[in-house]
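Chemist: Everything below, folded, please.
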Amino acid sequence: MIPLSEQKETIMIYVAVTVVAIAANALVAGATFIRARFISANLGDLDLPEAGIPVFAALQALGAVGLTAGLLGFAAVGIAAAVGLVLFFGVALGAHLKARAYRSAASPALFLALSVAALACAVIR
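Modeler: Below is the predicted model of the structure:
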């Protein structure tokens, strides 16, 4: 059995990583919905159809909502949301690399790393 002090540490790390992931995804989803200049510049490198941009924002926002549900005790929903975000940002990073948009590839790479960390913490918890 894991000592109580280690359980508390694990939970604190899970909460901290997940709160950061929720905040980051919610903020960028909101910025995408309002077509913030830095988002438009990042997505402009990929030659994406305009109609797809709100879908990307909605998927990211739903990921943040799912991570929040995981924090509130719905562990399976939190894990599913983290898996979805890992897939979303894995595809986003691949799209940036395929388009040779290296300048803007750091953003999806950072979010992918954050999503992997949130997933790992949710599974270990």
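
Chemist: Could you use CA atoms for every contact and neighbour count after this?
Modeler: Noted.

Chemist: Helices along the chain, start to end?
Modeler: Shown for the chain, the helices assigned by DSSP state H span residues 4-33, 37-44, 53-71, 75-98, 106-124.

Chemist: Need those helices in TSV (columns: mean neighbour count).
Modeler: Formatted as TSV, the helices of the chain follow (neighbours: other CA atoms under 10 Å):
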stretch	mean neighbour count
helix 4-33	17
helix 37-44	15
helix 53-71	20
helix 75-98	20
helix 106-124	19
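
Chemist: Am I right that P108 is in contact with F89?
Modeler: Yes: if you go by CA atoms under 8 Å, P108 and F89 touch, sitting 5.6 Å apart.

Chemist: how near is K98 to A109?
Modeler: Distance, K98 to A109, using CA to CA, to the nearest Å: 14 Å.

Chemist: Not counting sequence-adjacent ones, nearest residue to A82?
Modeler: Of all residues not flanking A82 in the chain, L119 sits nearest, at 5.0 Å (CA to CA, 6 or more residues apart in numbering).

Chemist: Here is the second sequence; please produce its structure so I can put it next to the first one:
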Amino acid sequence: MYVTITVVAAFFTGSAAVFYLIGHDYPKTQADMKGIPRTYVPVLGLLLAAGTTGLAAGFAVPLLGQLAAGGLILYFIGAIVAHLRVGSRNVIGAVVFLAVSAGALAVSLAR
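Modeler: Got it, this is the predicted structure:
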């Protein structure tokens, strides 16, 4: 269970990081909609990549994985708040990412 949930979380966040870092249009339009400068998009991508790397490192050093999952939880709470701040109720994606990150933290702590 631990490995599966952590791999799924790393896959989700890693995929998102790639989209942010390659300059895909979706993160840019999301930033525009939320009133976030486009110059922040690569920074957000790096945060996602760091979280992904931390989740993977958690297989060797559990504390790193737990800290990474905690950081990702904060990241996705921030994403939800950013949506709600501008009146967007389209938060299902961020909620799914939040749930998977929280699941990774929970199974790591229970291990």
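
Chemist: Report the TM-score for the pair.
Modeler: The TM-score (TM-score structural alignment, normalised by the length of structure 2) is 0.93; 111 aligned residues with a CA RMSD of 1.1 Å.

Chemist: one step back: residue in structure 2 paired with the residue nearest to A82 of structure 1?
Modeler: For L119 of structure 1, the aligned position in structure 2 is L105, judged by TM-score structural alignment.

Chemist: Quick check: its match touching L72?
Modeler: No: counting by CA under 8 Å, L105 of structure 2 stays clear of L72, with 9.7 Å between them.

Chemist: mind checking how far L21 of structure 2 is from L63 of structure 2?
Modeler: From L21 of structure 2 over to L63 of structure 2 (counting by CA to CA), the distance is 26 Å.

Chemist: With A57 of structure 2 instead?
Modeler: 9 Å.

Chemist: Also T53 of structure 2?
Modeler: 13 Å.

Chemist: I92 of structure 2 too?
Modeler: Taking CA to CA as the measure, I92 of structure 2 falls 29 Å from L63 of structure 2.

Chemist: And for A69 of structure 2?
Modeler: On the measure of CA to CA, A69 of structure 2 and L63 of structure 2 end up 10 Å apart.

Chemist: give the contact list for N25 of structure 1.
Modeler: Q60, A61, G63, A64 (CA atoms under 8 Å, 6 or more residues apart in numbering).

Chemist: Which residue in structure 2 aligns with the third one?
Modeler: Read that as G63 of structure 1. Under TM-score structural alignment, G63 of structure 1 pairs with G51 in structure 2.

Chemist: Spatially, what comes nearest to that match if we skip its sequence neighbours?
Modeler: Spatial nearest neighbour of G51 of structure 2, chain neighbours left out: A68 (4.9 Å); criterion: CA to CA, 6+ apart.

Chemist: what do you get for A49 of structure 2?
Modeler: Nearest to A49 of structure 2 is A17, by CA to CA, 6+ apart, at 5.3 Å.
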